[in-house]
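Enquirer: Here is my input; please provide its structure:
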Amino acid sequence: MHYFKKKSILITVLALALLVISTTVAQATEYTEPDLNAIKSIIYHNNVEQITAEKLESKTLEELLKILDEHSKYYNPEELHHLIERLTGEYSGIGAYVKEEEGRIYIVEPIKGSPAYRAKFRAGDEIFSVNWKSIRGMDLSEAVNLIRGKTGTRVVLGIRREGIEGTKLFSIKREQITIEPITYEIIEGIGYIRIHTFSELTSTSFLNATGELSAQGITSIVIDVRNNPGGSLDSVVEVSRLLVPKGPIVHIEYRDSKTTHVSFLRKPFFENIVILVNERSASASEILAAAVQDTKVGTIIGTTTYGKGSVQRIYFLPGGGGFKQTEAIYLSPNKNIIDGIGITPDYIVEQELDSETDIQLEFAIEYLNKRKINQEAAK
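Expert: Next up, the predicted model:
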């Protein structure tokens, strides 16, 4: 089969797309015959599972996607353009992480300071309609394209919230959104770092934050990756190298090879570390949580994580679109499987949806302050 010539069109390695968590196989449209041949070549050479040439022969793209896992996807040129915008951290829209589950589009988290944040959208809110049109059953990428638009224009979103009857309409003015990878502050003598996404800028921002906190005498930190859907594998490895002592961070198993990313840190910068997680902490977030938990350098608090233990690559295609497929699985430092299982916290603390108090964060701060008191008493 002549189209199984390997092509070097890799653009990045992702643990999870940054603004859209896709949980279903997308419909494929607008692809060309060269695109299809390139995709077959990519699958044949690099998919995490060995798929024979015979199984790929005479398949349409739609048929190919059905034999791949749920994280594999075709992007038409417009969708790929939007994806690249998200990966670079700037785009025009309402400013929210969204996902699809069982034909419905949900808010994962509004980006702080964005139109969605100011409208007080919450994690778990369903976006029922866009400009008075129901989007139930709509492909995730199609729904996102309807929500997005030129800066300064408006979009009317119908929001449904658990426990509240009916649909509430919001007229949202689209803005240019710049995603800050992290925010940080000091709470009751404890450093608090919120990692919103693992992008190209995250490790540098994290280094700056930890340096500033250390300079102020902070020895205990909370790292919050709740509602963080993941991002760059390289980014989370670099962040982990600032926290995890010398040894493995994560094991990556490709179809025909294995690799281990390691830390060279001789002594952690902080005496006490807590990682906050929840059911929407996925992929790269789970790599960090697993590394901290397995090496016993810190404590995991919250609820069991999403359970996405696979690595994807995105390729450019001849027709201008892109193709993402799963090419590896990852294991924790102790070689525990994460995919489909998640990370179970050391302390399970539920967060009530309607509570104005951040119960999980308060628990973490109290836990660290008690630990500091005990450590001081033992000196």
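Enquirer: CA only for contacts and neighbour counts going forward, please
Expert: Fine.
Enquirer: How far does stretch 98-107 sit from its chain's centre?
Expert: Counting by CA atoms, centre = their mean, to the nearest Å, stretch 98-107 is centred 15 Å from the centre of its parent chain.
Enquirer: Now do Asn227: how many residues are near it, please.
Expert: Asn227 has 24 neighbours, counted by other CA atoms under 10 Å.
Enquirer: what about it, distance to Ile21?
Expert: 11 Å (CA to CA, to the nearest Å).
Enquirer: Quick one: the strands in the stretch 51-200 of the chain, in order.
Expert: In the stretch 51-200 of the chain, the segments counted as strands under DSSP state E, counting those that start in this stretch are 73-75, 90-93, 96-101, 104-110, 126-130, 133-134, 154-160, 168-173, 175-178, 182-187, 190-195.
Enquirer: want to put them side by side, so please do this one too:
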Amino acid sequence: MLERRRALVGALLIAVFAGTAGFAAGQARFVAGPLLARLGVSLSGPGAAAQGLAAEWRVLEEARRKVLENYVDPVPEKDLLTGALRGLVEATGDRYSLYLTPEEYRSYLRHFEGSFAGIGIQVELKDDYITVVRPLRGTPGEKAGLRTGDRIMAVDGRDVTRMSIDEVVNLIRGPAGTRVRLTISRWPYREQFDVDVERARIEVPQMEGTMLSWAPGVGYIRIEEFNTGIAGRVAEKLGELRRQGMRALVLDLRQNPGGLLGEAVDVASLFVPRGPVAYVVSRDGRKETLYAKGSPLGLPLAVLVDGGSASASEIVAGAIKDRSAGTLVGTRTFGKGSVQSFIDLQGGAALKLTTARYLTAGGHMIHGRGIEPDVLVPMPEGQAIARDGGRDPQVEKAVEVLRQRMGQKNT
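Expert: Below you'll find the predicted structure:
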């Protein structure tokens, strides 16, 4: 249920942050801890089903003993338990669900505060490889020469090509001042090479906003991720740009991986009229409506989206499109329509578990499909998206759309 802790949508593109790497889930399916008591499993009750379940747990306990007694090297029993817990969640087959150790959980929560230690890259699963979306400006990842499109093949010599994003991120995480070695494959992906990166404290720029110097009257706001407090900062920036004479706005959600569900709803409320922003559908089919609760912008609006716009970004973009509050410009969005919740466990651990799916304000299921923009504008191969009020083909098209709505001629 969404109210259990805090709901989040997104993080398919994940900046790499601090934390302690645990056992990979790939190992988890082969090991088990003494789970009967520790997981509070009750096998009481009549019927063949309970007897069958009891037999399965006895096999699990037997496997634990055999590993402890026979494996060539001593194995800490705690590691076996952690591996088994990871395996339980992995059995869902959902790449967005994860067991988090207490250290990993604290790291995830720090992430949504926007400041943490790491190497400062965003990654996504692309063509079955963990791929660098971009290194954040001024971070160790950028200074080490990592580029958009680089594939991460190994971490500290360990093959990660069959791991999930969360597993790879956990391996890359570590305290500031420590080093990690990434094995990289770069276009045209014929060779591999190693990159050593020293972890550091990372301050993630959550948003930026300015008046476009080359487009009079047009403001520009870019949201990097929907972290804690982002809606308030966007509202403040909108007020500031209005005082500077803004008569239309470009909202840039490109390469935005998502974030907190509540923040996405609050940001959407700044742009769409009162009414639905999205619908959250639980496992039993019940539908909860998330409503816009603020006053909309009331100015011509163009929203930039691309294949890296995921989850919370798609909630905002979908609401703006379905409620006819603005024009979407760019390319089809990623298509992540599931909601994850943090569920606390004993001892400070947690589950990051898919607990619901969402529909856009128009009732559209976008999972695996994405949102088609109103105006399709592909980016030229190899061209980076503009930031800080710069120009690229998608920004220029968005400004053209706004000028038409403002009754201006293109210059």
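Enquirer: TM-score for the pair, please.
Expert: Here the TM-score for the pair of chains, by TM-score structural alignment, normalised by the length of structure 1, is 0.81; 355 aligned residues with a CA RMSD of 3.4 Å.
Enquirer: Mean neighbour count, the strands of the stretch 51-200 of structure 1: which tops it?
Expert: strand 73-75 (a mean of 26; mean count of other CA atoms under 10 Å).
Enquirer: what number of residues lie near the counterpart of Arg106 of structure 2 in structure 1?
Expert: Matched across to structure 1, Arg106 of structure 2 falls on His81, judged by TM-score structural alignment. Using other CA under 10 Å, His81 of structure 1 has 15 other residues around it.
Enquirer: which residue numbers in structure 1 go with stretch 312-327 of structure 2?
Expert: Under TM-score structural alignment, stretch 312-327 of structure 2 corresponds to residues 284-299 of structure 1.
Enquirer: What lies in contact with that stretch?
Expert: Identification of contacts with stretch 284-299 of structure 1 by CA atoms under 8 Å, 6 or more residues apart in numbering yields 15-16, 198, 225, 228-233, 236-237, 239-240, 243-245, 248-250, 272-275, 277, 300, 305, 307-308, 332-334, 338, 342-343, 345-346.
Enquirer: in that stretch, what counts as buried?
Expert: For stretch 284-299 of structure 1, burial by neighbour count (16 or more other CA atoms under 10 Å) applies to 284-295, 297-299.
Enquirer: Map Gln20 of structure 1 across to structure 2 for me.
Expert: Gln isn't right for residue 20 of structure 1; it's Val. With TM-score structural alignment as the criterion, Val20 of structure 1 matches Ile14.
Enquirer: I'd say Ala11 of structure 2 and Leu260 touch.
Expert: No. In this structure, Ala11 of structure 2 is not within contact of Leu260 by CA atoms under 8 Å, at 9.5 Å.
Enquirer: circling back: turn the strands of the stretch 51-200 of structure 1 into a markdown table, including distance to Glu33 of structure 1.
Expert: As requested, the strands of the stretch 51-200 of structure 1 are arranged in a markdown table below (distance: least, CA to CA, whole Å):
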| stretch | distance to Glu33 of structure 1 |
| --- | --- |
| strand 73-75 | 14 |
| strand 90-93 | 31 |
| strand 96-101 | 29 |
| strand 104-110 | 32 |
| strand 126-130 | 34 |
| strand 133-134 | 33 |
| strand 154-160 | 36 |
| strand 168-173 | 40 |
| strand 175-178 | 36 |
| strand 182-187 | 42 |
| strand 190-195 | 41 |
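Enquirer: among those strands, which is nearest Leu10 of structure 1?
Expert: Nearest to Leu10 of structure 1 among the strands of the stretch 51-200 of structure 1 is strand 73-75; the distance by CA to CA comes to 14.1 Å.
Enquirer: Have a look at how far, on average, that closest one is from structure 2.
Expert: Taking mean CA distance after the TM-score superposition for structure 1, the mean distance separating strand 73-75 of structure 1 from the aligned residues in structure 2 is 1.6 Å.
Enquirer: which strands and helices sit next to that strand?
Expert: Counting contacts by 3 or more CA pairs under 8 Å, 6 or more residues apart in numbering; DSSP states H and E, strand 73-75 of structure 1 packs against strand 322-331.
Enquirer: And the strand it packs on, how far out from the chain middle?
Expert: Distance, centroid of strand 322-331 of structure 1 to centroid of chain: 14 Å (CA atoms, centre = their mean).
Enquirer: which bit of structure 2 covers that strand?
Expert: Going by TM-score structural alignment, strand 322-331 of structure 1 lines up with residues 350-359 of structure 2.
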